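J.: sequence first, then the predicted structure:
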Amino acid sequence: MALAATIMACLVALEHFFILWLEMFNADSEMAASAFGVSRELLKKPEVQTLFKNQGLYNGFLAVGILFSLFVVPAAASMGVTLFFLACVMVAAAYGSVTASKSIIVVQGLPALIAFVLIYLA
């Protein structure tokens, strides 16, 4: 069970590194336009680029936090710190689902919830 929990949490971190890459380095691509449901013209605006880069950075912090909690934080505190970062992902997914796109709750929130439950039960 512990291995499955760690793998799932790592997958959540990997997903957020992908989001970092998409938002910070590929935000004006067709893939980003499709993922975010907006036109490429909008994504090319400097103001929008700045906002996406900022969002991407925060997603990177979530990913690093999850990995840090799993592999650097001492074992006695690892579970609590991992649960904290996964909860942050779930809150962000819930907020994004209400304000941006309903699919965020499934794409980002569900994997985080699964990892959260697995970590909690491990």
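T.: Perfect, I can see it now.
J.: only C-alpha atoms from now on, for both contacts and neighbour counts.
T.: Fine.
J.: residue contacts, the most centrally placed residue in the chain?
T.: Centroid-nearest residue in the chain: residue 16, 3.6 Å away (criterion: CA atoms, centre = their mean). By CA atoms under 8 Å, 6 or more residues apart in numbering, the contact set of residue 16 is 59-60, 62-63.
J.: the structure to be compared is supplied as follows:
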Amino acid sequence: MIAENIFAGLVALLHFYFLYLEMFLWTKPQGLKIFRNTPQKAEDSKILAANQGLYNGFLAAGLVCSIVHPDNYFAFQIRVFFYVCVIIAGIYGALTANKKIFFVQALPAILGLILSLTLG
């Protein structure tokens, strides 16, 4: 259970970082560099990016719930559900926006899901 919680925590931290990037740094120099945006393109899309960041926060919050929930069986179900959500979001992002999203978002969740299914 400890290894599963640590991995879920790492994936959650990744998604809290995505939230921060998309909601607060989108139009800042660091966000422009990471997302390879021009200032104008970033300004035009900042509300969409903030919305996307919020969804990443929900994914992270779900994984945190799976770590802190006192019922191990229900925590496992929560974790599997949110890993699957992250995987789907990562695959969709890779197909529609940038192939790197698969490796940054979906792959860690796939590894976490395999770990949870193996040890859970």
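T.: Done, it's in. As the structure is a computational prediction, the values presented were derived from the model and not from experiment.
J.: tell me which element the residue of structure 1 positioned farthest from its centre is part of?
T.: What lies farthest from the middle of structure 1 is residue 41; by CA atoms, centre = their mean that is 25.1 Å. Taking DSSP states H and E as the definition, one finds residue 41 of structure 1 inside helix 40-43.
J.: that helix corresponds to what range in structure 2?
T.: The alignment of helix 40-43 of structure 1 onto structure 2 (TM-score structural alignment) covers residues 39-42.
J.: how far apart are that stretch and its match in structure 1?
T.: Once fitted to structure 1, stretch 39-42 of structure 2 is off its aligned match by 1.5 Å on average (mean CA distance after the TM-score superposition for structure 1).
J.: now that stretch, how far from the centre of its chain.
T.: 23 Å (CA atoms, centre = their mean, to the nearest Å).
J.: do the same with stretch 50-64 of structure 1
T.: 9 Å.
J.: which residues touch that stretch?
T.: Stretch 50-64 of structure 1 is contacted from outside by 12-17, 19-25, 27, 85, 88-89, using CA under 8 Å, 6+ apart.
J.: 10 Å - rerun?
T.: For stretch 50-64 of structure 1, contacts defined as CA atoms under 10 Å, 6 or more residues apart in numbering pick out 9-28, 43, 46, 48-49, 65-70, 85-86, 88-89, 92.
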